[in-house]
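J.: how would this look folded up:
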Amino acid sequence: MKITIITTNGITTEFNSWPERLQSRGLASRGHTVRAFTYAGTKSWNRERQEVIDGVAVQRLKQSWFSLELWQILLWGSPRPDVVHMQHLSNQFAFCAALACNLRGIPVVITPQGPFHDPFLVADRDRPYNAPPRYQDIIMNPLQLIPALLRRFKPKRHLRNYLTHAPLKMADRIIASSRHERGVWIKLGLNPAKVVIAPNVIDPDWLKGVKAAPKVGQPQILYLGQLKYRKGFDLLARAIPLVVKEIPEARFIFAGHSPIHQYELLKLVEEGGVKDKVVFPGQLSDEEKAAYFLASDLYVLPTRYEGFGIPLLEAMSAGCPVVSTNIPVVNEIIQDGENGLLVPPEDPVGLAKAIVRVLQDETLSNHLREGGRKAVVAYYTPLLIDQLEQLYKEIIAEKRPPNWRTVLRLDRRTH
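T.: Coordinates of the predicted model:
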């Protein structure tokens, strides 16, 4: 098959674990012709406008809601793709790509990657469960713009709302990464028959050749993720003094990218008198991340929201016990007491108790390690590629004719 993947920044040589990289590499390894379009940004991993990564021809285009270059490629380019697969709801290429595909009769698949990252759907993306989703605010066809403008005259915001969500309506399939996410899209009005579940995955060989990093303490507790309220770094910071009271020798590693709240984290550990118990290695490469998972005695993710939770899979595959929060999506991956422990959200005391429990109970720790290794097998890349190949064959067989009217349909269902 000739498959085109359209994404934001996910196909790079620096990050092997991002979903688009695994997807494109897996499909190319099966003999498919895979082409990818992504943003031409200023970040270090976007240096080359055109390059080949894992047998995938990657072309980087200027970020725009109305990319003339992408429009021309999809509408008139040769060879014509058999299917176009777009990643991320916030993808600015999605609208013009979906429209061009509809006009040319090319099947479209969209993987939104986490509905509650959407600022139009939730009031607070760091704490999306604090208020009901605003399904009524989502604009998926142009005639919805008129009443929206009458209610609140913010034309740029409403247009962006439409451009973000209209592709969902034009897609032949929406891929949700969890049961929870599928439910969100159905409540939004999408046709249940068009919304399928395919969880994100990890490369089964991602630990190959990696050695454990030197320990900074015994025991060593790892937090790996963005320093954002959504990830709950502040909850772990408040739990540390309670853990140290029981296990004085414990050391905590806070690693990850986008450290926008690092000052507050430092303030919290200073106020708790545990600054000397915390290490900040900064942003890690994929190999460094794997080394820290292998070296750590526990991985803690006190998250307030997860679109999926790939680090949970990575920790389990590395044999690192997991403690996380009992929220949607996470509780689809972690079975409490079997492959990890779940604690109530917004509960640093409960979090501390769970951390201490795992660290002091070797039998429990070993049980969680073994349970994690068994559970993660269901999230390996080959299974996703099998599912994608079958999905692509199904929508290609449907032989959808070119349809410009899809863009103007007034109903709220995809088909």
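
J.: all contacts plus neighbour counts: C-alpha atoms, from now on.
T.: OK.

J.: please enumerate the helices of the stretch 51-200 of the chain.
T.: For the stretch 51-200 of the chain, applying DSSP state H, counting those that start in this stretch gives helices covering 68-76, 94-104, 145-151, 155-170, 179-187.

J.: between helix 179-187 and the longest one, find me the angle.
T.: Going back to what we said before, that points to helix 155-170. On the basis of axes from the mean of the first three to the mean of the last three Cα atoms, to 10 degrees, helix 155-170 is oriented at 100 degrees to helix 179-187.

J.: can you count the residues close to the nearest residue to Leu301 once chain neighbours are set aside?
T.: The spatially closest residue to Leu301, leaving aside those adjacent along the chain, is Ser324, at 4.7 Å (Cα to Cα, 6 or more residues apart in numbering). Ser324: 26 surrounding residues under other Cα atoms under 10 Å.

J.: can I take it that Ser324 is in a strand?
T.: Yes. Counting by DSSP: H, G, I helix; E, B strand; the rest coil, Ser324 is part of a strand.

J.: I'd like the structure of this one too, to check against the first:
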Amino acid sequence: MTDAPVDKPLTVLIACDTYPPHLNGAAQFGYRLARGMHGRGHNVHVLAPNDVNGGSRSDLEGEWPVHRLRSHGVPTHEYWRICLPWEIKKEIALLFDRVQPDVVHIQCHYMVGEYTLYEARKRGIRVIATNHFMPANLDPFLPFPKWLKRIVATNSWKDMGKVMGQAQVVTTPTPLAAEAMYRHAFLHDVMPLSNGIDASVYELHDGEQIPPHEAPTVLFVGRLAEEKHVDVLIDAVAKTPAHLGVRAEIIGGGEVRTALEAQVQRLGLQDRVVFRGLVSDEELREAYLKADLFCMPGTAELQSLVTLEAMSASKPVLLADAMALPHLVDKGRNGYLFTPGDSSELAGRITEILELPADEREKMGRTSREMVDRHSLEATLSTFEDLYRGDQGKRVNAG
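T.: Below is the predicted model of the structure:
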């Protein structure tokens, strides 16, 4: 295996088990990685499950080719798709014949990532593996008792170690995630490398004016899934002082939306909690800029790109004290952590921030924006580019 010359554009095959139009952090990272490497002049190909029923196909009309493998829906998830080994192994081999990649970058140890890695190893092609996954992400979709879910989680960690241990370099967004992979998957030397963000996208343009909401508004963005605990935010809004008139704006879709809407009805918050569903990128940007603060009550976040987006828009943040979220809070300066599941504590923090003078809230938002600088997307792309070429590199952009 030889390293690629520094000045030679690379053919990069990015293998994803979830990719847009799926809406989750791993899918968005795969897209941003492809866009970033394409922008740097590399020949990018993406391999992902087909997002609809039917056979394998290649979408060649976009800026880079996206090759879709035959996949099947999962009854317990609204959009997740799985690929079966006996249906995709030959397809992956044929794709390697056509594309002739210099480097492969897998985003998961499940079917697409696993069998792409095996094919690359057979051919002596360099592999970089990035993990965006925690076993807790699966819990809501496994109709099993807790003892069986624990066995599934243990086996999933074991499989992660078996697959990703064959890559030349393994990365994950935060040091905490790297430590979890060491403890549970027995993967040594995992590199913490932020997913990265282009903060300028979420800043106000010169001369741009976006009026705030009429009432103070807490924003949540993300998949409406059990592990996001949006119900805690809704309960917290109900517990804030009536004179503040606090609203919650919830962006995203998912399997628990019906239950959350029923909770809102039960609490009589129909005029204070707004479900916006899926929105365009421009609508999302405007939502960040209009909000007074951002809340992420989730407990299985490996980094939380949506929190970084809100911080890029100069918003104070209230985050559950779980997984990687503490890395994004400087207590009292850009926001606060709260005990996971404690809606009373969260309500108190919402009240505390919204009762601050406007200039103090703005100062907290500026601190959020300053903290995002260490998550520069350009630094992340540069580090991956070094890794693709065989340079283990020292430009580590840790979360």
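
J.: TM value for the aligned chains?
T.: Comparison of the two superposed chains (TM-score structural alignment, normalised by the length of the second structure) gives a TM-score of 0.80, and 363 aligned residues with a Cα RMSD of 3.4 Å.

J.: how about the strand ranked longest in the second structure, which residues of the first structure does it hit?
T.: Taking DSSP state E as the criterion, the second structure has its longest strand at strand 43-49. Mapped onto the first structure using TM-score structural alignment, strand 43-49 of the second structure spans residues 33-39.

J.: hang on, the earlier thing: between the helices of the stretch 51-200 of the first structure, which one is nearest to Gln226 of the first structure?
T.: helix 179-187 (21.2 Å; Cα to Cα).

J.: which bit of the second structure covers that closest one?
T.: Taking TM-score structural alignment, helix 179-187 of the first structure hits residues 175-183 over in the second structure.

J.: identify the residues contacting the matching stretch?
T.: 157, 161, 171-172, 187-188, 190-192, 302, 323-324, 398-399 (Cα atoms under 8 Å, 6 or more residues apart in numbering).

J.: list the buried residues of it.
T.: Residues 175-179, 181-182 are the ones in stretch 175-183 of the second structure that count as buried (16 or more other Cα atoms under 10 Å).

J.: any chance of these in CSV, plus distance to Phe294 of the second structure?
T.: Converted to CSV, these look like this (distance: Cα to Cα, whole Å):
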residue, distance to Phe294 of the second structure
Pro175, 23
Leu176, 22
Ala177, 23
Ala178, 26
Glu179, 27
Met181, 29
Tyr182, 31
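
J.: sorry, back to before: the longest strand of the second structure against the first structure, how far on average?
T.: Taken against the first structure, strand 43-49 of the second structure registers an average deviation of 1.5 Å after superposition, with mean Cα distance after the TM-score superposition for the first structure.

J.: any idea how far the match of strand 43-49 of the second structure is from the middle of the chain?
T.: 19 Å (Cα atoms, centre = their mean, to the nearest Å).

J.: return the residues in contact with the residue sitting nearest the centre point of the second structure.
T.: With distances taken as Cα atoms, centre = their mean, Gly25 lies nearest the centre of the second structure, 1.8 Å away. For Gly25 of the second structure, the contact set (Cα under 8 Å, 6+ apart) comprises 132, 304-305.

J.: Serialize the helices of the stretch 51-200 of the first structure to JSON lines and add fields for distance to Leu242 of the first structure.
T.: Output for those, formatted as JSON lines (distance: least, Cα to Cα, whole Å):
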{"stretch": "helix 68-76", "distance to Leu242 of the first structure": "54"}
{"stretch": "helix 94-104", "distance to Leu242 of the first structure": "47"}
{"stretch": "helix 145-151", "distance to Leu242 of the first structure": "49"}
{"stretch": "helix 155-170", "distance to Leu242 of the first structure": "44"}
{"stretch": "helix 179-187", "distance to Leu242 of the first structure": "33"}
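
J.: Tyr135 of the first structure: which of those helices is closest?
T.: Using Cα to Cα, the helices of the stretch 51-200 of the first structure put helix 179-187 closest to Tyr135 of the first structure, at 7.5 Å.

J.: thinking again about what came up before, tell me the most buried of the helices of the stretch 51-200 of the first structure?
T.: Highest mean neighbour count among the helices of the stretch 51-200 of the first structure (mean count of other Cα atoms under 10 Å): helix 94-104, with a mean of 24.

J.: for that one, name the packing helices and strands.
T.: Applying 3 or more Cα pairs under 8 Å, 6 or more residues apart in numbering; DSSP states H and E, we find helix 94-104 of the first structure packed against helix 68-76, helix 155-170.

J.: 10 Å instead, please
T.: helix 68-76, strand 83-87, strand 108-111, helix 155-170 (3 or more Cα pairs under 10 Å, 6 or more residues apart in numbering; DSSP states H and E).
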